[in-house]
Structures are given as C-alpha cells and as structure tokens.
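Enquirer: Predicted structure and sequence below. I'll ask about it afterward.
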Amino acid sequence: MKTKKYMIALAIFGGALFTAQASNLINLDGQTTTEIKRHNFKVPPNG
C-alpha cells in the first residue's frame, strides 16, 4: 500500500513537470512567428 502511494505521488509530480516543460515549448507569448522562407533555386541551363 505504501508503494502504491509513492507511485501515485511520482506520477502526479511527473505530470506536473511534463506540463511545465510543454508550456515552455509551446511559447504562449507569441514571440515566434510561423513563416515560410523561400529561397531562389538556380535552374541548371540544361534543364
């Protein structure tokens, strides 16, 4: 029974850490923009 309580506590703690890390990765401040960068490709003269 004691081991079960420790496992539940560990699962809750791990879930909290995962949630904190995921929110840092998502970056809710909107500082990053999603844009497509297009490069000019050189077309070879033969084709």
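Expert: Nice, I can see it.
Enquirer: going forward, measure contacts between C-alpha atoms and count neighbours the same way
Expert: Will do.
Enquirer: quick one: whichever strand or helix holds Lys4 to chain centroid distance?
Expert: Counting by DSSP states H and E, the element that carries Lys4 is helix 2-26. Here helix 2-26 is found 17 Å from its chain centre; the criterion is C-alpha atoms, centre = their mean, to the nearest Å.
Enquirer: contacting residues around the residue positioned nearest the centre of the chain?
Expert: The residue lying closest to the centre of the chain (C-alpha atoms, centre = their mean) is Leu25, at 4.2 Å. Under the criterion of C-alpha atoms under 8 Å, 6 or more residues apart in numbering, Leu25 has no neighbours.
Enquirer: The structure to be compared is supplied as follows:
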Amino acid sequence: MLELSYMIRKRFNEALKYYNKLLEMQEQHKDLFEIDDNDRMDNARKI
C-alpha cells in the first residue's frame, strides 16, 4: 500500500511539473503577442 501511494504521488508531481511548464509557455506566448501588438500600434502611429 505504501508503494502505491508513493507511485501515485510521484505521478502527480510529474503531471504538476508538466502542467506548470505548459502554463509558463502560455505566459511567454502571451508576452510575445503583447509586444507584437504594441509594435503594430507604434507602426500605425508613424504612418
């Protein structure tokens, strides 16, 4: 029984790391879009 709970906890921690990595990538992606939108606005003002 102890081994089972250890395996479940280990799998859960792996899933959590994966999920956190996905969230981090999503945040970075959002930052790229924000930068891109700001550049477009600056370019529109120049024209």
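Expert: Sure thing, it's come through. Note that the structure is predicted; figures quoted are calculated from it, not measured.
Enquirer: Once they're superposed, what TM-score comes out?
Expert: After superposition, the two chains reach a TM-score (TM-score structural alignment, normalised by the length of structure 1) of 0.60; 35 aligned residues with a C-alpha RMSD of 2.5 Å.
Enquirer: circling back to that earlier point, the helix holding Lys4 of structure 1 vs structure 2 - mean distance after superposition?
Expert: Its aligned residues in structure 2 lie a mean 0.4 Å from helix 2-26 of structure 1 after superposition (mean C-alpha distance after the TM-score superposition for structure 1).
Enquirer: Would you check the span in structure 2 matched by that helix?
Expert: Under TM-score structural alignment, the match for helix 2-26 of structure 1 in structure 2 covers residues 3-27.
Enquirer: Name the residues of the helix holding Lys4 of structure 1 that come out as buried.
Expert: Neighbour counts using 16 or more other C-alpha atoms under 10 Å place no residue of helix 2-26 of structure 1 among the buried ones.
Enquirer: rewinding a little: what about the residue nearest to the centre of structure 1, distance to Thr33 of structure 1?
Expert: Leu25 of structure 1 is 14 Å from Thr33 of structure 1, where distance means C-alpha to C-alpha, to the nearest Å.
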